[in-house]
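**Student:** here is my input; please provide its structure:
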Amino acid sequence: MNADPHGPFHGPLAHAYACAAHIQVANEAAWNSPGGCSCCTPEQKREGLSEDWGIASPDAWRRQAEALVSEDSNAPATTLLELRMVSSQAVGQPIDAGLWRDAIARMCRQRGLDEAVYQRLIDLAGTILDYEKRFMADGLLPPGAIVPAIKAWDLGRGANMARWGVQCGYADMQTSQWFAMRASEQALRYYTTWWDFSAGYILGRCLHFDQGSFSHWYTTPLEVHHLMMTHPQSPWLNLPFRG
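**Tutor:** Here you go, the predicted model:
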């Protein structure tokens, strides 16, 4: 596992960079590098951000970084996972697929949502359950566990976006590290372990790209997850998620 000898290995900033490990490690870059990835030049990174994110200026970079590390998320999957968590807390135990379906129906009635919206949410809940079942089979989740939130998908990318700002010349180091630290702080609101943070990241990525096909959009971060959970130099084994 690559590490920058001049980068942080302990403390809050190291935790922030560890939140972005999925992308860095997949690119064979140093997980704790303060200045972005080593897989491309600054010119190539600027070109990549322009093509993939529509970012071509410092202002555009800042807007995207702010969006990724913000508290807001209107994704339907976020609504469903929050609903499942609240419903579980209300009865004091995990809820099964049937009770989750009932909770979705009640929410739709209370919000005046029509049958088409209800069906889309039910289908999405089914997709989430399918992923969680596969996650357990592949050792990504312990038996009987669930993914608490998908915010890690934004936060992991946000911590990397912070570093890419330095690499592209769109941000100074102080600004970059502020955004990375913000991603870390947000992660602590949603997750308790590196394990569930990683599962949240992978589920968010899969719901965005994979659409139930279990393609490389799933298998690549799964490989990174297992590496991070087993490599003796992994920050996920040497940094407590909660200090």
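**Student:** every contact and neighbour count from this point should use C-alpha atoms.
**Tutor:** OK.
**Student:** tell me the helices and strands packed up against the helix ranked longest in the chain.
**Tutor:** Scanning the chain for the helix with the most residues, using DSSP state H, yields helix 115-137. Helix 115-137 sits against helix 76-91, helix 97-111, helix 194-205, with contacts defined as 3 or more Cα pairs under 8 Å, 6 or more residues apart in numbering; DSSP states H and E.
**Student:** give the contact list for residue 10.
**Tutor:** residue 239 (Cα atoms under 8 Å, 6 or more residues apart in numbering).
**Student:** the helix or strand just after the longest helix of the chain to helix 194-205, inter-axis angle?
**Tutor:** Going down the chain from helix 115-137, the next helix or strand is helix 151-168, by DSSP states H and E. Relative orientation of helix 151-168 versus helix 194-205 (axes from the mean of the first three to the mean of the last three Cα atoms, to 10 degrees): 80 degrees.
**Student:** and for comparison, fold this next one:
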Amino acid sequence: MGDGGGALSGPAAPAQGWQAPSAVERGLYEAKARGDWPAYYDLVARADLYMMQSRAYVDANPGNTRFHPYWNPQTGTMCLAVYTGGMLPPPVADPVYNCYDLGWFARAWEQNDPPYLVVNPGSPCEGVLPAGPEGRALWQHHSASVEEPGLARDAVHTLETGGPRSGLVAFGLAVGAHINVRNGQYWNAMAYHGSGYRIEKNTLERWWSVTTREQWQRMQELLLSAGMVSDVWEFVLQLRRTMALDFAGPVDVEHWREAAAKVARRRIEAATEPRLTADGVTPGHTVTPAELEGQVTGVQRLIGRIARYEARFRADGLLPEKGFVQSVEAWDYGRASGMARWGLAARLCSLQEAEAAVVRAGRLVQLNYRSWEAFSAAYILGRCLHFDEEEFGEWYETALATHRALTTDPTSPWLTLPWA
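**Tutor:** Alright, predicted model coming up:
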């Protein structure tokens, strides 16, 4: 037994030339090397633990889990294997990996289950945890103080091996870093398992109504074409950008409102006129004066919202003094990078397809923005216009925290990856 920790020390796998994939595995290795099993258990209790499952079984039994023990010559018994996030193989069609935590195993384990739970089997950071009544009590003890297992939210987490840290793929993954940092995921995990197959699949369905490969493909293309961003948002922002170029300087909000009202009226009135098409004369859309004024008022109200958000952005350091957002297409490009990885985790696409989509998202961001900071401000404005309703509440505060992490953490891809 290990020194006070209840784990089998056993023969350690050779560590020469081995590099821990992330801080999680490095911490496990170091605790094991010094024989500090209480610290090892604490790290396991805080970690996401992934377990292999049959995809067909998970799809047919979404609320159930099946153990798949293996023979372990070290213990001379059957054991159950679990893996921390950095030790997972690239996703394939089958099997899949669901995500659990040590407290869950303590509650779910039954008398006839294997006598040992093995963390990262065969690696230098392997831990063989006894699963008898005393062992499970130890699991529960170390899990009791853990409020939320997994990587910390709003912090930059990097795979030191197994994930790109330079090049086009890394840049495209960094485009999705707002999402990954907020959710406590490795920003550069291209071979992405996320929160495990079952949760990733359910999340895609709940938030995006995506359940099939075809739906994923359509949604991926829609995001890469900035097709989810409101045309009205882009209209007012592009109008201001044109005015700023014409007048070689900042645009007053009232001037912006007046110009938007004039252009909106012209566009709406033009849409009411008959048009000559290949099929003949096509009637225009009927718009009452009240409807026309209502649409114009809506555009002017939107300009006020954007101006107030940008004022807050400047106060909080998201924008420089006199800076403004030119386009909120960043909101879609960031989510396009995320959608590529979500599709892979849910087994709706291949690794190669996900990688290609990530690279496209990166190129689009480079074409449309001049810096990570400009991209981030545009992404956050899109997020706030979509969700926040000018409350400056959780939707804004969490995005601001993520922005600050990505622009200050020395390991952030926004500080290590060149823009051009």
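**Student:** hang on, the earlier thing: and the longest helix of the first structure, which stretch of the second structure?
**Tutor:** Under TM-score structural alignment, the match for helix 115-137 of the first structure in the second structure covers residues 293-315.
**Student:** pull the residues that contact the longest helix of the first structure.
**Tutor:** The set of residues external to helix 115-137 of the first structure that reach it, using Cα under 8 Å, 6+ apart, is 76-77, 80, 101, 104-105, 108, 141-147, 199, 203, 212.
**Student:** swap in 10 Å and give it another go.
**Tutor:** Helix 115-137 of the first structure has contacts (Cα atoms under 10 Å, 6 or more residues apart in numbering) with 76-77, 79-81, 84, 97, 100-102, 104-109, 138, 140-147, 199, 202-204, 206-207, 211-214, 218, 222.
**Student:** same question, stretch 36-52 of the first structure
**Tutor:** Here stretch 36-52 of the first structure makes contact (Cα under 10 Å, 6+ apart) with 23-25, 27-31, 53-57, 60-61, 159-170.
**Student:** switch to 6 Å and redo it
**Tutor:** 29, 55-56, 163-164, 167-168 (Cα atoms under 6 Å, 6 or more residues apart in numbering).
**Student:** which among those gets closest to residue 113 of the first structure?
**Tutor:** Nearest to residue 113 of the first structure out of those is residue 55 (Cα to Cα; 35.3 Å).
**Student:** what's the burial count for the closest one?
**Tutor:** Neighbours of residue 55 of the first structure under the rule other Cα atoms under 10 Å: 19.
**Student:** what's the answer for residue 338 of the second structure, then?
**Tutor:** 25.
**Student:** ok, the one 4 residues further on next?
**Tutor:** The criterion is other Cα under 10 Å. On that basis, residue 342 of the second structure has 25 neighbouring residues.
**Student:** can you find the partner of it in the first structure?
**Tutor:** In the first structure, residue 342 of the second structure lines up with residue 164, judged by TM-score structural alignment.
**Student:** and that match, what is it in contact with?
**Tutor:** Residue 164 of the first structure neighbours (Cα under 6 Å, 6+ apart): residue 36.
**Student:** how close does it sit to residue 18 of the first structure?
**Tutor:** 15 Å (Cα to Cα, to the nearest Å).
**Student:** residue 130 of the first structure too?
**Tutor:** In terms of Cα to Cα, residue 130 of the first structure sits 28 Å off from residue 18 of the first structure.
**Student:** repeat that for residue 110 of the first structure.
**Tutor:** 40 Å.
**Student:** repeat for residue 189 of the first structure
**Tutor:** Residue 189 of the first structure is 16 Å from residue 18 of the first structure, by Cα to Cα.
**Student:** the more surrounded of the two?
**Tutor:** Using other Cα under 10 Å as the criterion, residue 189 of the first structure and residue 18 rank with residue 18 on top: 27 against 10.
**Student:** residue 98 is in contact with residue 50 of the second structure, correct?
**Tutor:** Yes - with contact defined as Cα atoms under 6 Å, residue 50 of the second structure reaches residue 98; the gap is 5.4 Å.
**Student:** what residues of the longest helix of the first structure count as buried?
**Tutor:** 118, 121-122, 124-125, 127-128, 131-133, 135 (16 or more other Cα atoms under 10 Å).
**Student:** stretch 261-273 of the second structure now?
**Tutor:** For stretch 261-273 of the second structure, a neighbour-count test (16+ other Cα under 10 Å) marks 261, 264-265, 268-269 as buried.
**Student:** and for stretch 163-177 of the second structure?
**Tutor:** Result for stretch 163-177 of the second structure [16+ other Cα under 10 Å]: buried residues 163-165, 168-177.
**Student:** stretch 166-174 of the first structure now?
**Tutor:** Buried residues in stretch 166-174 of the first structure, counted by 16+ other Cα under 10 Å: 166-168, 170-171, 173.
**Student:** likewise stretch 222-232 of the second structure?
**Tutor:** Quick answer for stretch 222-232 of the second structure (16+ other Cα under 10 Å): 222-226, 229.
**Student:** out of those, list just those in strands.
**Tutor:** Using DSSP state E, no member of these falls in strands.
**Student:** pull the most distant pair out of those residues.
**Tutor:** The two members of those with the most space between them (Cα to Cα) are 224 and 229, at 10.7 Å.
**Student:** follow-up on the earlier one: residue 104 of the second structure: which of the buried residues of stretch 261-273 of the second structure is nearest?
**Tutor:** Using Cα to Cα, these come closest to residue 104 of the second structure at residue 264, 56.8 Å.
**Student:** state the distance from the closest residue to that closest one other than its chain neighbours to residue 260 of the second structure.
**Tutor:** Distance criterion Cα to Cα, 6 or more residues apart in numbering; nearest residue to residue 264 of the second structure, sequence neighbours excluded, is residue 296 at 6.3 Å. Counting by Cα to Cα, the separation of residue 296 of the second structure from residue 260 of the second structure is 8 Å.
**Student:** rewinding a little: could you dump the buried residues of stretch 163-177 of the second structure into CSV with distance to residue 108 of the second structure and secondary structure added?
**Tutor:** Output for those, formatted as CSV (distance: Cα to Cα, whole Å; DSSP: H, G, I helix; E, B strand; the rest coil):
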residue, distance to residue 108 of the second structure, secondary structure
163, 33, coil
164, 36, coil
165, 38, coil
168, 43, helix
169, 39, helix
170, 38, helix
171, 41, helix
172, 39, helix
173, 36, helix
174, 37, helix
175, 38, helix
176, 35, coil
177, 34, helix
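**Student:** coming back round to it: so the longest helix of the first structure versus helix 76-91, what angle?
**Tutor:** Orientation check (the same axes, to 10 degrees): helix 115-137 of the first structure against helix 76-91 gives 80 degrees.
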